[in-house]
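Engineer: I would like to see how this sequence folds:
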Amino acid sequence: EGQRKSEKSQRSQLDLCVVLFKARVGSTIGSLVEHSKRQVRGFVGCNKMLEAGEYVVVPLAFNHWHTGLDDVTAYPRYVLAIHSSKKLLAENIQPPNHILADAIISLTLARGQRHEGREGMTAYYLTKGWAGLVVMVENRHENKWIHVKCDCQESYNVVSTRGTLKTVDSVPPLTRQVIIVLTQLEGSGGFSIAHRLTHRLANSQGLHDWGEPGACHDPELDSETLGLHSPRLF
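Structural biologist: This next block holds a predicted model:
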């Protein structure tokens, strides 16, 4: 939850989502257990009857990305409240580098719409109950890259985790990549999502005539976006 009684939180509400996974030894997260809807409001919540075990809770928010908040310490803070009829232990842990990518990929695989773009490629779109859009691409080829252009420039009142509404990526063999996450910018106003995907097979990783020489992503992935948009082996 955000600060529900704060006037500031009413002026700039975040897109909040809480996702619960099974914990897995030696990996970032296990299987998806439950999640809230993603909503632009002061708080969200979900309920689940859980078996005894270890779980990972991942709170998510994206609409403050690329909005001028360059100082990480100035990012909005949050409060996570857990209510249980049984005793439990909860601790705050240092997340793995790619926890955002793994969480969004798992959620999109479970809840997104599948589109078989071509042989060996599946595009997933997460829109329902998401206050925006996730586009994720799966490349099942063992020795071919998939070049993906994603054009969302006709969308309205949304912010992109890539900092732009048009992206180009080279998705390596046997990986999944979160191409873009679009988020409703303001909860009080309407928003619209438009997206168009163009793709082709390639024998090497560079974007060739779709990008700068030697580039694999446009815009390039940096320290702020690597954790969410890096291709992940499956």
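
Engineer: every contact and neighbour count from this point should use C-alpha atoms.
Structural biologist: Will do.

Engineer: so for stretch 107-126, what gets flagged as buried?
Structural biologist: 107, 108, 109, 112, 117, 120, 121, 122, 123, 124, 125, 126 (16 or more other C-alpha atoms under 10 Å).

Engineer: show me what it is in contact with.
Structural biologist: Outside stretch 107-126, the residues that touch it by C-alpha atoms under 8 Å, 6 or more residues apart in numbering are 32, 127, 128, 133, 134, 135, 136, 137, 138, 139, 140, 141.

Engineer: quick one more, to check against the first:
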Amino acid sequence: DWSDYSHLWSENPDLHFELLNNKRNKHDGVFWMPFISFVKYFECVDICKLRHNWYEVRDSSNFYPVPKMMQAYYLTISYATELDITLHRKISKNLRIQRSDVSLCIAVINMEEQSNGNYRIYSMPIVSRRDQHKLISTNGFLQPGTYVILPFLFNQVNKYLDNTEFTIAIHSSHILDIQRIKLPLRIEREFLIKLCIFHGEPVRISKKSDNDDNQSDGVTIYELKKYWDGLVLLVENRHPSKYVHFHFRCTLSQNTLISRKDSRSELFDIIPPNYRQIIVTISRKSPSNSFTIGHDFEYMLSSQNFIKQGEGIKQKHWPKIDESQLSDDIHLPQCILSAKHN
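Structural biologist: Predicted coordinates for the structure are as follows:
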């Protein structure tokens, strides 16, 4: 409507004078549109940041190079370095509908591999927000050392994706080196657990009586909202011998996706002694609309390791989760003692 020859300019002479008065070439490719049209047809704006004497490293790969594995990178830095990191998911216009169901995140972590084959993340110097656009970026400052870059593609509804290719670009104030590595998908569970512990908020539960001590039962509940457009709920059971019987209720949910398969409004879980569990992640579904999450929960300690009542009676988790030894289910309870210094 607002092309160079549009009648709208003559109907709005003040705008014509302000925006087109100094325009010399009507074929320069510059055009105007109302802001309401801009936000309707464009999801994001990319701004190229040019820095003098900075370095760039790029790589294109697949989020899942082989089954049950995710692409990651060793990052080696020799000098204190400032970085800008961008992750771009390759997606065609006809895949636009999938953008609301998957999301991206980048994290730079310190981790170690344990003797049992699991991984322990002990710091996250750089982490981006989880975002549903086709690209995300973050920045930070790193001291010399070796780190791991984790490019995540969160697909909570396990929707089939035609394309899982991506490009990562790292701009840095000093030369650095990256090397491709493959990590088991279960690293996502460790990442979410540590994200809750490092950046989540412990939930304070009202005491039942004056003699109760909130910390005496060894149970800590974390709610993560920072870095996550929604909610991640983690339960930690440090009681030496008793199981946590945890009951979660989603009382209100609008424009959200819930991570538990076949989930309804209620979840039941048994968390063993000295274990942690991601109970659920709830995420905004459509990035262009607001969302609402209403929830409550309750728990009790018991010597029994199964659900005592309800639809999931005699089970350990309801709805069920994959409890196999090498499961990459993010809801599988994870042992605390296997990760020292946690």
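
Engineer: on that earlier part again, of the contacts of stretch 107-126 of structure 1, grab the buried ones for PyMOL.
Structural biologist: To isolate the buried members of the contacts of stretch 107-126 of structure 1 in PyMOL, using 16+ other C-alpha under 10 Å:
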select buried, resi 32+127+133+134+135+136+137+138+139+140+141
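
Engineer: residues near residue 10 of structure 1, how many?
Structural biologist: For residue 10 of structure 1, the neighbour count with other C-alpha atoms under 10 Å is 16.

Engineer: leaving out sequence neighbours, find the closest residue to it.
Structural biologist: Spatially, and ignoring its direct neighbours in sequence, residue 10 of structure 1 is nearest to residue 42 (7.2 Å; C-alpha to C-alpha, 6 or more residues apart in numbering).

Engineer: trace the one you found over to structure 2, please.
Structural biologist: Counting by TM-score structural alignment, residue 42 of structure 1 lines up with residue 134 in structure 2.

Engineer: got it, and residue 176 of structure 1?
Structural biologist: Match for residue 176 of structure 1 (TM-score structural alignment): residue 276.

Engineer: what about that match, distance to residue 235 of structure 2?
Structural biologist: The gap separating residue 276 of structure 2 from residue 235 of structure 2 is 6 Å, by C-alpha to C-alpha, to the nearest Å.

Engineer: next one: residue 96 of structure 2
Structural biologist: 35 Å.

Engineer: which residue in structure 1 lines up with residue 145 of structure 2?
Structural biologist: Using TM-score structural alignment, the equivalent of residue 145 of structure 2 in structure 1 is residue 53.

Engineer: and that match, that's in a helix?
Structural biologist: No. Assigned with DSSP: H, G, I helix; E, B strand; the rest coil, residue 53 of structure 1 falls outside any helix and is coil.

Engineer: list the contacts for residue 330 of structure 2?
Structural biologist: 186, 188, 189, 192, 278.

Engineer: which of the residues you listed fall in helices?
Structural biologist: Judged by DSSP state H, the contacts of residue 330 of structure 2 include 188, 189, 192 as members of helices.

Engineer: how about the counterpart of the first one in structure 1: what's its closest non-neighbour residue?
Structural biologist: Just to be clear, that refers to residue 188 of structure 2. When structure 1 is aligned by TM-score structural alignment, residue 188 of structure 2 is paired with residue 100. Nearest residue to residue 100 of structure 1, sequence neighbours excluded (C-alpha to C-alpha, 6+ apart): residue 228, at 5.0 Å.

Engineer: what residues sit buried inside stretch 223-234 of structure 1?
Structural biologist: In stretch 223-234 of structure 1, the ones that count as buried by 16+ other C-alpha under 10 Å are 225, 227, 228, 229, 230, 231, 232.

Engineer: so of those, which ones are in strands?
Structural biologist: If you go by DSSP state E, the buried residues of stretch 223-234 of structure 1 have residue 232 in strands.

Engineer: make JSON lines out of the buried residues of stretch 223-234 of structure 1 and add distance to residue 197 of structure 1.
Structural biologist: Listed next are the buried residues of stretch 223-234 of structure 1 as JSON lines, based on distance: C-alpha to C-alpha, whole Å:
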{"residue": "225", "distance to residue 197 of structure 1": "20"}
{"residue": "227", "distance to residue 197 of structure 1": "23"}
{"residue": "228", "distance to residue 197 of structure 1": "19"}
{"residue": "229", "distance to residue 197 of structure 1": "17"}
{"residue": "230", "distance to residue 197 of structure 1": "19"}
{"residue": "231", "distance to residue 197 of structure 1": "17"}
{"residue": "232", "distance to residue 197 of structure 1": "20"}
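
Engineer: what's the closest of the buried residues of stretch 223-234 of structure 1 to residue 202 of structure 1?
Structural biologist: Distance to residue 202 of structure 1 across these (C-alpha to C-alpha) is lowest for residue 231, with 16.0 Å.

Engineer: what's the match for the closest one in structure 2?
Structural biologist: Aligned partner of residue 231 of structure 1 by TM-score structural alignment: residue 333.

Engineer: who's in contact with the residue lying closest to that match once chain neighbours are set aside?
Structural biologist: Excluding the flanking residues, the one nearest residue 333 of structure 2 by C-alpha to C-alpha, 6+ apart is residue 277, at 4.4 Å. Residues counted as contacts of residue 277 of structure 2 (C-alpha under 8 Å, 6+ apart) are 193, 234, 235, 236, 271, 331, 332, 333, 334.

Engineer: what separation do you get for residue 277 of structure 2 and residue 312 of structure 2?
Structural biologist: Taken as C-alpha to C-alpha, the span from residue 277 of structure 2 to residue 312 of structure 2 is 18 Å.

Engineer: tell me how far residue 14 of structure 1 lies from residue 124 of structure 1.
Structural biologist: For residue 14 of structure 1 relative to residue 124 of structure 1 (C-alpha to C-alpha), the value is 24 Å.

Engineer: excluding its backbone neighbours, what's nearest the residue mapped onto residue 189 of structure 1 from structure 2?
Structural biologist: Under the alignment (TM-score structural alignment), residue 189 of structure 1 maps onto residue 289 of structure 2. The shortest distance from residue 289 of structure 2 to any non-neighbouring residue, by C-alpha to C-alpha, 6+ apart, is to residue 255 (7.4 Å).

Engineer: and that neighbour, what pairs with it in structure 1?
Structural biologist: By TM-score structural alignment, residue 255 of structure 2 lines up with residue 157.

Engineer: sticking with residue 39 of structure 2, tell me its helix or strand.
Structural biologist: In the assignment (DSSP states H and E), residue 39 of structure 2 maps to helix 35-41.
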